[in-house]
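In: sequence unknown, structure follows:
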């Protein structure tokens, strides 16, 4: 075993001991030995126990540990500490900028056990409230995690969007009259992007291809026939196809839909359009109305397109209000008034739903019953003060392990609406998770089921649920399902939107905003809702103030 590997094991042991608050003197001794072993000019594995204990900074105790490590490949003490530590917490100790002491705070004080949960906490500004952290540290941690995520070759749509805009501007600056459009996952509005595909159509294909190939817009370029493959600064894979203008729309169609969608459309076409003037013609020849790119996944919408019954997809301008948001009363950054004024004056919305965390969410300053009543007094005051705008009294009530909500009925009935969400005990079987959600859904005070699976994209898988049973329960109990717009969540998954809509369930595009800038995440909620085929007539927060007020009153009855 190389000295560096031995030093790494000793360093990990010292970090685990610090994490579990074991003898500080012993921790310092092991950490010091790790540093010295790493710098030794000779191979430590060639030394006997007697020689090891004479090395400066090692001594008898550590010499015995090193011999144990060399003989067995591990140390019993380290294995015991690893067994008592969640794997995600061990991963955190490899993040540059945070040591064992900070990891201990993240784990013990904030209840965070995975890298994904830590990244989510950074995005919600939750870390700056913890002892020993600040905005700068939080940003550094977030950037390191993003870099790690990027190294896997997968990116959130929200991460790709600015890169895509930049790339488009660069290519447009090279040509005056070329046709330029994205295809692939990005054009289909997929929540996870592994490759950014661009189609460029030019009258002089060869010159256009040479121009792009010799530019410096991509790194690690591979030039193929009329195709350039490379990477952006952050490692996102990009493929650029350069074609003659007359083949532009055909290529755009072929490179946009997934394989199944493209195959089905072409099979329906008796007379294939080789040089179509637009994509509409391709669908027309297949006996279909034009299908928006976001709907080109498999065959889900093919029959509807054949019968001219595609939904008029919801747009951002259809939204009249925003529900499920957090203020300084719990773990938000802005006051209720600041959030309300921003929604009214900047976003031109009609209402705001406040849903601070409930009392079980101690890590997020969840509201005690006394504080619930105090907050509601403030909302009453603000509703008298703010002209042309209304704040609804809501709460994000934790769904406890047995499926109950964490306030008694006499408090639950004081809210205008309630978002019920799972935040703790996420390690459940599918049966347990489904039962837990259904019990919460059957609670007469539950208005909206929040982020149904608790997933964090590229970071944490959601707990498994029986989607059909959960959605059926929502239909039976008149409960709305949230489309959480945080780019890390986008939960309910778009693949289940149609099932929900077919069952008569309404959806709500909620930003889960913890500061005013995060209201803009509704943009990503709209994107994923369009992909699922949502239309404004079945979106809760596309209702006017008067309409949604009546919905809440009816539900409470």
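Out: That came through fine. From a predicted model like this one, the values you see are computed outputs, not experimental measurements.
In: Only C-alpha atoms from now on, for both contacts and neighbour counts.
Out: Noted.
In: mind checking the SS state of the nearest residue to residue 220 once chain neighbours are set aside?
Out: Leaving aside its chain neighbours, residue 220 sits nearest to residue 230 (5.3 Å; criterion: C-alpha to C-alpha, 6 or more residues apart in numbering). In terms of secondary structure, residue 230 is strand; the call rests on DSSP: H, G, I helix; E, B strand; the rest coil.
In: what residues are up against residue 230?
Out: For residue 230, the residues meeting the contact criterion (C-alpha atoms under 8 Å, 6 or more residues apart in numbering) are 218, 219, 220, 221, 222, 237, 238, 239.
In: OK, contacts around the first one?
Out: Residue 218 sits next to 230, 231, 232, 233, 238 when contact means C-alpha under 8 Å, 6+ apart.
In: and if you look at the fifth one?
Out: Counting by C-alpha under 8 Å, 6+ apart, residue 222 makes contact with 228, 229, 230.
In: give me that answer again for 6 Å
Out: residue 229 (C-alpha atoms under 6 Å, 6 or more residues apart in numbering).
In: Wait, a strand at it?
Out: Yes. Assigned with three-state DSSP, residue 222 falls within a strand.
In: quick one: residue 468 from residue 274, how far?
Out: 42 Å (C-alpha to C-alpha, to the nearest Å).
In: again with residue 122
Out: The value you get for residue 122 to residue 274, if C-alpha to C-alpha is used, is 50 Å.
In: who has more neighbours, these two?
Out: The neighbour comparison of residue 122 against residue 274 (other C-alpha atoms under 10 Å) goes to residue 122, with 21 against 12.
In: alright, now check it against this:
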């Protein structure tokens, strides 16, 4: 069990204790332990049972819980709490904006024991009559419950990618498997998936099935499997695995058909011809041969959504999508000056060691008190340190930025002289997230029209599978960015991926540049650049339209031009 998984378990335990009205000091102890574990540089599973209690902030009792978590994935206190709590009530913890105390009222006073019960309760107007609720909070709760229910059965792509890689490696090492690939949503790199789909070509299905069932990490559901498929689960993976079998000579036909979204398969090419009608005509030796036979330029899997790519493929005008080695720097990162885990020096040196040319540091601004946002004097301290580090680390460069809060009226939370001292500014909304589309859009438009805004950060404030985000008029916001020359962030955190890739192509059509930003709060966060890249590629992002694909001299000139 990883530190992240242990943290999640302890956070859940603290919520359960709060739900049951246990001692606040005990609850705080679990929350503190979870935060302590989150900040550790070493994995707990690599420590002995004698070393764990020696960690500052982890007492003997908590250490015993952690040891049990490492041994069996739970601990005695957690087991008892879960026994005393209906499973549906535990699921209610996923509702954004409603904590254990509110859920306790819904359960103990309202008799609600599941999300479905709660949705009906809201629809019947009964929630507003409970203590601490009103008509407005009932409406907000109903929307949040509907969103949570819609997320059931889905998992973030980043969380299941290791499983995908493990299974692909497994297929590669079995002689019975001739050809293999991930397919479906997984191969199109969708931000969330509800099933792990694979395609395996073999001339001996039963030998292949036998090999799969000999994998200790896989467990078959025979009722859901069929003569040409295996269905089951992979160890600790929350979503099912489906492995389709096909004859070796039909592999590429089947791969194209199972990868693409139906819109892509059925898009009209010429007359009644579609990709789907092309597939059934004959057996093809490659995916490229199928597209050529259909009269299309080959389309990479990420783009096979039926959005814009078929028209471009007809004209042989598909974009050359951005690659990881095109990225020259990392913007929008946090250090210990605000709520980051690592120092400015550590963040800079690690960025340099990864092969990047520059780092854009953008700690939280003064309004974000909860994140130790920088007051004026702290801004000056950081900028002085940046100057010294730039002399030492040259030719690598640190750009001085800030993630400035967009206030309720759309203004940024520093005076003009402070804003003018930065190389670039990421403008983001962090508070007052409950807005209608008019208020949210106007708030963003005001920030975009501020002459100091360089990049619009995580446009909708969404958290994938957790929070829907505030509604915005995407076209109005993108059009304003085009008018004002403001860059739009693709927040690369797999929890955000905001702006949604579905709007990237529109932004590109309007001439708006995108910036792939990890929003990293620790050195390991730089790895999220990959997930932002996938989102950008799905929207058709090219090297030329990505801000941080600029070289150091190019982006230095760009920032200087913006400041003037």
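Out: Looks like it came in fine. Remember, predicted model here, so these are calculated numbers, not experimental data.
In: my read: residue 275 of structure 2 touches residue 267, true?
Out: No. With contacts defined as C-alpha atoms under 6 Å, residue 275 of structure 2 does not count as touching residue 267, sitting 7.3 Å away.
In: Look at those two and report which has more neighbours.
Out: Looking at residue 275 of structure 2 and residue 267 with other C-alpha under 10 Å, you find the greater number of neighbours at residue 275, namely 24 against 17.
In: For the stretch 451-557 of structure 1, which segments count as strands?
Out: Taking DSSP state E, counting those that start in this stretch as the criterion, the stretch 451-557 of structure 1 contains strands spanning 480-484, 507-510.
In: Look at residue 473 of structure 2 and say how many residues are nearby.
Out: Neighbour tally, residue 473 of structure 2, other C-alpha under 10 Å: 14.
In: same check, this time on residue 77 of structure 2
Out: Each residue near residue 77 of structure 2 was counted by other C-alpha under 10 Å, and the total is 12.
In: coming back round to it: can you find the partner of the residue nearest to residue 220 of structure 1 in structure 2?
Out: Under the alignment (TM-score structural alignment), residue 230 of structure 1 pairs with residue 232 of structure 2.
In: do you know how far that match is from residue 196 of structure 2?
Out: Going from residue 232 of structure 2 to residue 196 of structure 2 by C-alpha to C-alpha gives 10 Å.
In: mind giving me CSV with the contacts of residue 230 of structure 1 and columns for distance to residue 333 of structure 1?
Out: Written out in CSV, the entries for the contacts of residue 230 of structure 1 read as follows (distance: C-alpha to C-alpha, whole Å):
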residue, distance to residue 333 of structure 1
218, 38
219, 39
220, 41
221, 43
222, 46
237, 35
238, 37
239, 40
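In: Going by neighbour count, which of those are buried?
Out: Judged by neighbour count, with 16 or more other C-alpha atoms under 10 Å as the criterion, the buried members of the contacts of residue 230 of structure 1 are 218, 219, 221, 237, 238, 239.
In: In CSV: these, plus distance to residue 406 of structure 1.
Out: CSV is the format used below for these (distance: C-alpha to C-alpha, whole Å):
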residue, distance to residue 406 of structure 1
218, 52
219, 53
221, 56
237, 46
238, 48
239, 50
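In: Show me where the stretch 151-300 of structure 1 has its helices.
Out: With helices called from DSSP state H, counting those that start in this stretch, the stretch 151-300 of structure 1 shows them at 157-172, 184-187, 205-213, 248-256, 259-267, 279-285.
In: Residue 406 of structure 1 is nearest to which of those?
Out: Closest to residue 406 of structure 1 of these is helix 157-172 (C-alpha to C-alpha; 33.5 Å).
In: any idea which strand is longest in structure 2?
Out: Selection of the longest strand in structure 2 by residue count, based on DSSP state E, yields strand 397-405.
In: so that strand corresponds to what in structure 1?
Out: With TM-score structural alignment applied, strand 397-405 of structure 2 matches the range 390-398 in structure 1.
In: Please apply the same query to stretch 36-53 of structure 2.
Out: Under TM-score structural alignment, the alignment places stretch 36-53 of structure 2 onto no residue of structure 1.
In: could you pull out the helices for the stretch 1-150 of structure 1?
Out: 3-19, 24-39, 49-52, 59-72, 76-83, 87-92, 100-104, 115-123, 135-150.
In: Format those helices as JSON lines; extra columns: distance to residue 328 of structure 1.
Out: Converted to JSON lines, the helices of the stretch 1-150 of structure 1 look like this (distance: least, C-alpha to C-alpha, whole Å):
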{"stretch": "helix 3-19", "distance to residue 328 of structure 1": "30"}
{"stretch": "helix 24-39", "distance to residue 328 of structure 1": "37"}
{"stretch": "helix 49-52", "distance to residue 328 of structure 1": "56"}
{"stretch": "helix 59-72", "distance to residue 328 of structure 1": "49"}
{"stretch": "helix 76-83", "distance to residue 328 of structure 1": "37"}
{"stretch": "helix 87-92", "distance to residue 328 of structure 1": "28"}
{"stretch": "helix 100-104", "distance to residue 328 of structure 1": "24"}
{"stretch": "helix 115-123", "distance to residue 328 of structure 1": "15"}
{"stretch": "helix 135-150", "distance to residue 328 of structure 1": "16"}
